[in-house]
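Chemist: Provide a 3D model corresponding to the input given below.
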Amino acid sequence: MRRQSGFTLLELLVAIAIFAFVAVMAYGGLNTVIRQGGIVQAATKALTVRQQGLRVLQQDLAFAVDRPVRDVLGGQVPAFLGGATDLLTLTRLDAANPWDKPRSQMARVFWRLTGKTLERAVLMPVDGTVNDSARPLVWHPLLTGVEALTLRFYDANNQSFEVWPPPNAPDAGLPKATELNITLAQMPPLRLTVPQVADWPKAQAPSATGEGASPGSSATDAGTAGASTSAPVSSGLVAPAEENGR
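Modeler: Below you'll find the predicted structure:
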């Protein structure tokens, strides 16, 4: 009868070593794929958050309306302020009203750069709340990692200014367009240009005595509230500054 022979000890050790080597290689490859997937997911999430922040700023600029407001002392404040103490202050239409409250569709919006964080605050109603120490602004961070940020404002003659309204035209109303140049961490410089809508109905702030209008809900607000809220905005939300040829 023929005798059956098995693997020798040396052959078993070689087989086990080969199997262990293949397992280690497979685990290393799988771990690399998982780690790279996590990096891509985190980068995608950060990019989405940044795009959302820029889109909110774009919408604020696009829906800006030439509507001065009254501060808590009754003094008139220009509708649009840029490049001064805070980065940007404006009155905009289409304010969110999810509960359908009986109020104006306008809001006073503030933007500022704190360190490397771009923050936004909103006041409603627009009249009688500005500079009110009893109602401090509540700031919400919308963009982080801001390395550099500049604003330029263009008038009807396409002349650019670093502040708005221009020193020689305090009653200039809205600029023709606003240009934002921003550099975010680990991203190339970006340029965003938003034209202001010229055909929004122009409104005036209510009188300091409040005659004929309650704070935040004046008759002129009602006229602008019915305006169309589809605002033309420059094509392309964000474009690398180098590609604009400026």
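
Chemist: switch to C-alpha atoms for all contacts and neighbour counts from now on
Modeler: Will do.

Chemist: Could I get the full set of strands for the protein?
Modeler: 69-70, 76-77, 80-82, 88-92, 107-114, 117-123, 140-143, 146-154, 160-161, 177-184, 190-195, 239-240 (DSSP state E).

Chemist: to compare against the first, here's another:
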Amino acid sequence: MSRASRTEAARAAGGFTLLEILVALAIFALASVIAYAGLDAVASTKGALEKEIRFWRELGLVFDRMETDFLQSVPQPLRDGPDRVRPPVRGGKLGGDDENDGFFIELIRQDADRGPVRVRYLCDRRTLTLRVSPARLLAATGVDEAGRPLDTPLLGAVERCEAAFLTAANAWLDSWPGDQSLARPRAIRLRLALAGQGVFERVFVLP
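Modeler: The predicted structure is shown next:
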């Protein structure tokens, strides 16, 4: 019997030749590789998207927290000793003229659960940190006494950060109060350069 006749006989019996099986396996392997590559691309895209969403959510929460603190800050000057009055808002660069040196913003705000609290935002060593400590007004002396602070890192990978304060004459200053007596600024501007993300700016208007 010829080879063609044997092949036809095998097909008639419902079997497959070795060549047909090898071709089918090759097609299956190729389809599997293509499917795996597609799934890997989908998973990578999903992971990158979730990371981006998480970043924007965290940044938004930080800005929202700062806005809440600024809006609830005590508007009047505070006594910091029998003969010393402290401005309601303080802030500026940590040192030197280099914008990479970071900044601090300090204020007292009202807290419904704990009473007045001292809030300090510190941008230093590539990290934006929030420090909160209770501020108890001593009846005898009127001194604002700080309790034990609680530090909370808010943002990391901060390459550059700066703060500015808007005067009543609509001029931006890099420190407060400067020569602005004991008033609060009209607004506080924050700029953050985050590694791999870009530069972000937010202006907080004080009531």
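
Chemist: for the strands of the first structure, which one sits closest to Met25 of the first structure?
Modeler: Proximity to Met25 of the first structure (CA to CA) singles out strand 177-184 among the strands of the first structure, at 38.1 Å.

Chemist: Would you mind giving the residues in the first structure matched to the longest helix seen in the second structure?
Modeler: Identified as the longest helix of the second structure according to DSSP state H is helix 18-71. Against the first structure, the aligned range for helix 18-71 of the second structure is residues 9-62 (TM-score structural alignment).

Chemist: And the matching stretch, how far out from the chain middle?
Modeler: Between the centre of stretch 9-62 of the first structure and the centre of its chain there are 29 Å (CA atoms, centre = their mean, to the nearest Å).

Chemist: and that stretch, how far from the second structure on average?
Modeler: By mean CA distance after the TM-score superposition for the first structure, the fitted stretch 9-62 of the first structure averages 1.4 Å away from its aligned residues in the second structure.

Chemist: Tyr121 of the second structure versus the residue nearest to Asp69 of the second structure when sequence neighbours are not counted, what's the distance?
Modeler: Excluding the flanking residues, the one nearest Asp69 of the second structure by CA to CA, 6 or more residues apart in numbering is Arg109, at 6.5 Å. Per CA to CA, to the nearest Å, Arg109 of the second structure is found 13 Å from Tyr121 of the second structure.

Chemist: Same question for Trp172 of the second structure.
Modeler: For Trp172 of the second structure, the distance to Tyr121 of the second structure - CA to CA - is 19 Å.

Chemist: Gln110 of the second structure too?
Modeler: Distance of Gln110 of the second structure to Tyr121 of the second structure, computed by CA to CA: 16 Å.

Chemist: Which one of these two is surrounded by more residues?
Modeler: Set Gln110 of the second structure next to Tyr121 and count neighbours by other CA atoms under 10 Å: Tyr121 wins out with 21 against 16.

Chemist: Could you pull up the contacting residues of the aligned residue in the first structure for that one?
Modeler: Aligned by TM-score structural alignment, Tyr121 of the second structure pairs with Trp111 of the first structure. Applying CA atoms under 8 Å, 6 or more residues apart in numbering, one finds that Trp111 of the first structure lies in contact with Asp86, Leu87, Leu88, Thr89, Leu118, Glu119, Arg120, Ala121.

Chemist: how about 10 Å then?
Modeler: Neighbouring residues of Trp111 of the first structure by CA atoms under 10 Å, 6 or more residues apart in numbering: 57, 60, 82, 86-90, 118-122, 139-142.

Chemist: In stretch 3-18 of the second structure, which residues are buried?
Modeler: Across stretch 3-18 of the second structure, burial judged by 16 or more other CA atoms under 10 Å covers no residue at all.

Chemist: Apologies, that question was intended for stretch 117-136 of the first structure.
Modeler: By 16+ other CA under 10 Å, the buried positions in stretch 117-136 of the first structure come out as 117-130.

Chemist: Kindly reformat those as a markdown table containing distance to Ala156 of the first structure.
Modeler: Below are those laid out as a markdown table (distance: CA to CA, whole Å):
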| residue | distance to Ala156 of the first structure |
| --- | --- |
| Thr117 | 32 |
| Leu118 | 28 |
| Glu119 | 29 |
| Arg120 | 28 |
| Ala121 | 29 |
| Val122 | 28 |
| Leu123 | 29 |
| Met124 | 30 |
| Pro125 | 30 |
| Val126 | 27 |
| Asp127 | 28 |
| Gly128 | 31 |
| Thr129 | 31 |
| Val130 | 28 |
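
Chemist: ok, of those residues, which one's closest to Arg191 of the first structure?
Modeler: Leu118 (15.9 Å).

Chemist: Name the nearest residue to the closest one, sequence neighbours excluded.
Modeler: Here the nearest residue to Leu118 of the first structure in space, its sequence neighbours aside, is Leu143; by CA to CA, 6+ apart that works out to 4.9 Å.

Chemist: looking at it, the one you found is touching Gly53, isn't it?
Modeler: Yes. Judged on CA atoms under 10 Å, Leu143 of the first structure makes contact with Gly53 at a distance of 5.7 Å.

Chemist: Mutual contacts of the two, please.
Modeler: Joint contacts of Leu143 of the first structure and Gly53 (CA under 10 Å, 6+ apart) are Leu118, Glu119, Arg120.

Chemist: how close does the last one sit to Thr193 of the first structure?
Modeler: When CA to CA is applied, the distance between Arg120 of the first structure and Thr193 of the first structure equals 19 Å.
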